[in-house]
Structure formats: C-alpha cells, structure tokens
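*Asks:* The following comprises the amino acid sequence and a computationally predicted model.
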Amino acid sequence: MDYIEDRPCLNRLFVHHPAATSFIEFGGLNYVVDAALTPRDGDTLCYEIFGELAIGKMMGGCIVTPDGDVIEGDALSEVIVMGKVALTITQHYDWGSPTI
C-alpha cells in the first residue's frame, strides 16, 4: 500500500485557479490560459485585438506577435488581455490515422 499512487489528475497538476482558467485553441495548438496570474516580461499572453484572438509575448510593456510585429503605444488600448498562458498542449498522436 505504501507504493500505490493516485491516478494523475491533469486539473490538479496544471489548473491552479479553476475559476480563472480557460482552455483556448489557436493556431493548431491548445493553450491553458490563467487570468489570475500577473503577466511579466517574457511571459506568453493570450489576448484579443480588434475582435481577433491572438498569442504573443510581453516584452518591455509591448506585445510581440509570433510574426515579429510589435503592438505598442496607442495600439495597446485596443488589446484585451485574456490571461497568461500557463500551459501549451501539443498533440503527438494522430487519432485519425491508422496504426501500422
């Protein structure tokens, strides 16, 4: 009995603020976004700009997009930060392909 462990619970491992956590799909990846975490320089953010969902890095008070564009100054007033990306989930198994 000393060596028996509980089954892993992904919620317990990765969701620290359940009421503030969202699961977002964007660009072929899945993100766990926590709105309760305070973003700092270098953090990846999920945000909305002009009604479009996007992911970018916070750098020096600006947001840098994956394309290398920088959102700064007056354009930041159009940004709604959804939260800090706490986890990125990638899929390694293709459920639709046959196994050989």
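*Replies:* That came in fine, so what should we check first? Computed from a predicted structure; not experimentally measured. Numbering: from 1, shown residues only.
*Asks:* From now on I want contacts and neighbour counts done on CA atoms only, so please keep to that.
*Replies:* Will do.
*Asks:* Please report the number of neighbouring residues for residue 63.
*Replies:* 24 (other CA atoms under 10 Å).
*Asks:* surely it meets residue 77?
*Replies:* No - no contact is recorded between residue 63 and residue 77 when judged using CA atoms under 8 Å, the distance being 11.8 Å.
*Asks:* Next up, a structure to set beside the first:
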Amino acid sequence: MGFPSPAADYVSKPLDLNDMLGVTPGDTVLVTNDEGFILLSKSSKPKQGDTMLIQFCGSTQFAKLYGSAFITADGEAIEGEALDDAVVIGKVVNIILSTRMDDIPTI
C-alpha cells in the first residue's frame, strides 16, 4: 500500500462535444462542403436574426430570418409568395469550421 497520487487532483474527464455544444435529442450534425460541420436543431424555435438551413429552388442554402423573410448569403430576399417554395430544414445552432481549408489560414 502506498499513498494516493497527488496527480489525481488534476485528472479531468475527457472532452465531450455533446456537452460542449449542448447537443439535444432533436439536433443533427451535418457535414458541409465548405465550412466543416453544422449543428442543426429541428426542435428549437427560431428568433429574428437566426441562421436557418433551407431548401429553395432546388438548392440547400443558409438564410437569416428577418421579419417574415429569409435573407440568403448572396443578399436575395425570399418573402411573400416565394416563401411557399421554401422548406425550412432547421435552425443552425453551432458551426464547426474546418481547419484544412487553404484559403482561410489560421496562422
């Protein structure tokens, strides 16, 4: 028998992305081509200014919710009758950027 190791005071639990990102059962992690990963919530209620993942005119794209319209990344406003063609997939909760992109240096 010996004495307890003083290093035991500094032992921490392993990193868990589910805890760090606040993943709930209604969330989905999707891989994107250009950004890395997104955490998408299908159960949380969107607020003004939230980024949403939508399908519109045969493409999937990110859009911000402002008033009763979606504003896409290229500045197009989807409003009025055009909203009938938009399908909301979910609210973007977190974005995990890829570090392997050459056009966005990290150093």
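*Replies:* Received it, and whenever you're ready, just let me know what you need. Just so we're clear, the structure is a prediction, and the values are computed from it rather than from any experiment.
*Asks:* ok, residues contacting stretch 22-32 of the second structure?
*Replies:* 37, 38, 39, 40, 41, 42, 43 (CA atoms under 8 Å, 6 or more residues apart in numbering).
*Asks:* Would you map the strands across the first structure?
*Replies:* Along the first structure, the stretches classed as strands by DSSP state E are 21-26, 29-34, 44-49, 52-59, 62-64, 70-71, 79-89.
*Asks:* follow-up on the earlier one: between the contacts of stretch 22-32 of the second structure, which sits nearest residue 98 of the second structure?
*Replies:* residue 37 (7.6 Å; CA to CA).
*Asks:* That closest one is in contact with residue 97, isn't it?
*Replies:* Yes - here residue 37 of the second structure reaches residue 97: they are 6.6 Å apart, a contact under CA under 8 Å.
*Asks:* okay, those two: which has more neighbours?
*Replies:* With other CA under 10 Å as the criterion, residue 37 of the second structure and residue 97 differ in neighbour count, and residue 37 comes out ahead with 16 against 13.
*Asks:* what's near enough to touch that one?
*Replies:* Neighbouring residues of residue 37 of the second structure by CA under 8 Å, 6+ apart: 29, 30, 31, 95, 96, 97, 98.
*Asks:* Switch the residues you listed over to TSV; also include distance to residue 21 of the second structure.
*Replies:* Converted to TSV, those look like this (distance: CA to CA, whole Å):
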residue	distance to residue 21 of the second structure
29	11
30	14
31	16
95	10
96	10
97	14
98	16
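*Asks:* Quick check: PyMOL command selecting the buried ones in those residues.
*Replies:* To isolate the buried subset of the contacts of residue 37 of the second structure in PyMOL, counting by 16 or more other CA atoms under 10 Å, use the following:
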select buried, resi 29+95
